[in-house]
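Peer 1: sequence first, then the predicted structure, then my questions.
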Amino acid sequence: MTRAELYDLVWSKPMTEIARQYGIRDQHVAQACDAYEIARPRAGHWQRMEHGKPVETPALDNKNHSPETIIVIEPALGKPGRFHPGDYHDAAKRRAA
């Protein structure tokens, strides 16, 4: 999706819903937003909207990235915090050096 599409998506529904929709983790969505300077809703944003309270939605800042920039969010391989077979060999090489 484009940077502008991700911005619209992030401000239209909670990241947990976005993550579920695309089969990724909400942290991956947050990391993509941070990497491409897309402002994210602050904590409590969706609750305030639900109760009809005013919320501020900042404009997409296009100083460093174009709105047409393509963003690909891919899930990390394996599970976070889990041992991966290649990790042992890499760690062993670092210790030997």
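Peer 2: Right, received. Where do you want to start?
Peer 1: contacts and neighbour counts: CA atoms only from here.
Peer 2: OK.
Peer 1: center of the protein, which residue is that?
Peer 2: V29 (1.8 Å; CA atoms, centre = their mean).
Peer 1: any idea how far it is from K93?
Peer 2: Separation of V29 from K93 (CA to CA, to the nearest Å): 33 Å.
Peer 1: for comparison:
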Amino acid sequence: MSRLQLHDLVWSKPMTEIARQFGLRDQHIAKACDGVDIARPRAGHWQKIEHGKSVSRSALNNDRFGAGDIVAIDASGWSISRA
């Protein structure tokens, strides 16, 4: 998926749900996000949402990688290819 799609996904639901959806470990997704400059929600983010508190969403940083660059994640790691 593209960096933009991964960014939107990471900010739409908890990492454990994403990992289960794709049959991966949440650590693999987290490492890929860190490697391709995708900010992740901080600890407590989803609990705040559950309790109706306001939270902020980090914008996608496109300094090193483009929003359309493709990120591939599997059990052995991650890779990125330019769009």
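Peer 2: That came through fine. Model, not experiment: these values are computed from the prediction.
Peer 1: need the TM-score between these chains.
Peer 2: Once superposed, chain against chain, the TM-score is 0.90 (TM-score structural alignment, normalised by the length of the second structure); 77 aligned residues with a CA RMSD of 1.1 Å.
Peer 1: if we can go back for a sec, the strand or helix carrying the residue nearest to the centre of the first structure vs the second structure, mean deviation?
Peer 2: Assigned by DSSP states H and E, V29 of the first structure falls within helix 26-35. Here the mean offset of helix 26-35 of the first structure against the second structure after fitting is 0.3 Å, by mean CA distance after the TM-score superposition for the first structure.
Peer 1: list the buried residues for that helix?
Peer 2: For helix 26-35 of the first structure, a neighbour-count test (16 or more other CA atoms under 10 Å) marks 26, 28-30, 32-33 as buried.
Peer 1: from the chain's centre, how far out does it sit?
Peer 2: 2 Å (CA atoms, centre = their mean, to the nearest Å).
Peer 1: kindly report the same for stretch 56-65 of the first structure.
Peer 2: The answer for stretch 56-65 of the first structure is 16 Å, by CA atoms, centre = their mean.
Peer 1: what are the buried residues along that stretch?
Peer 2: L60.
Peer 1: what is the end-to-end distance of it?
Peer 2: 22 Å.
Peer 1: check stretch 1-16 of the second structure too.
Peer 2: So stretch 1-16 of the second structure: terminal residues 18 Å apart, CA to CA.
Peer 1: how big is the offset of the helix or strand that comes right after the helix holding V29 of the first structure relative to the second structure?
Peer 2: Later in the chain than helix 26-35 of the first structure, the nearest helix or strand by DSSP H and E is helix 45-50. By mean CA distance after the TM-score superposition for the first structure, the fitted helix 45-50 of the first structure averages 0.3 Å away from its aligned residues in the second structure.
Peer 1: give the aligned range of helix 45-50 of the first structure in the second structure.
Peer 2: Per TM-score structural alignment, the counterpart of helix 45-50 of the first structure in the second structure is residues 45-50.
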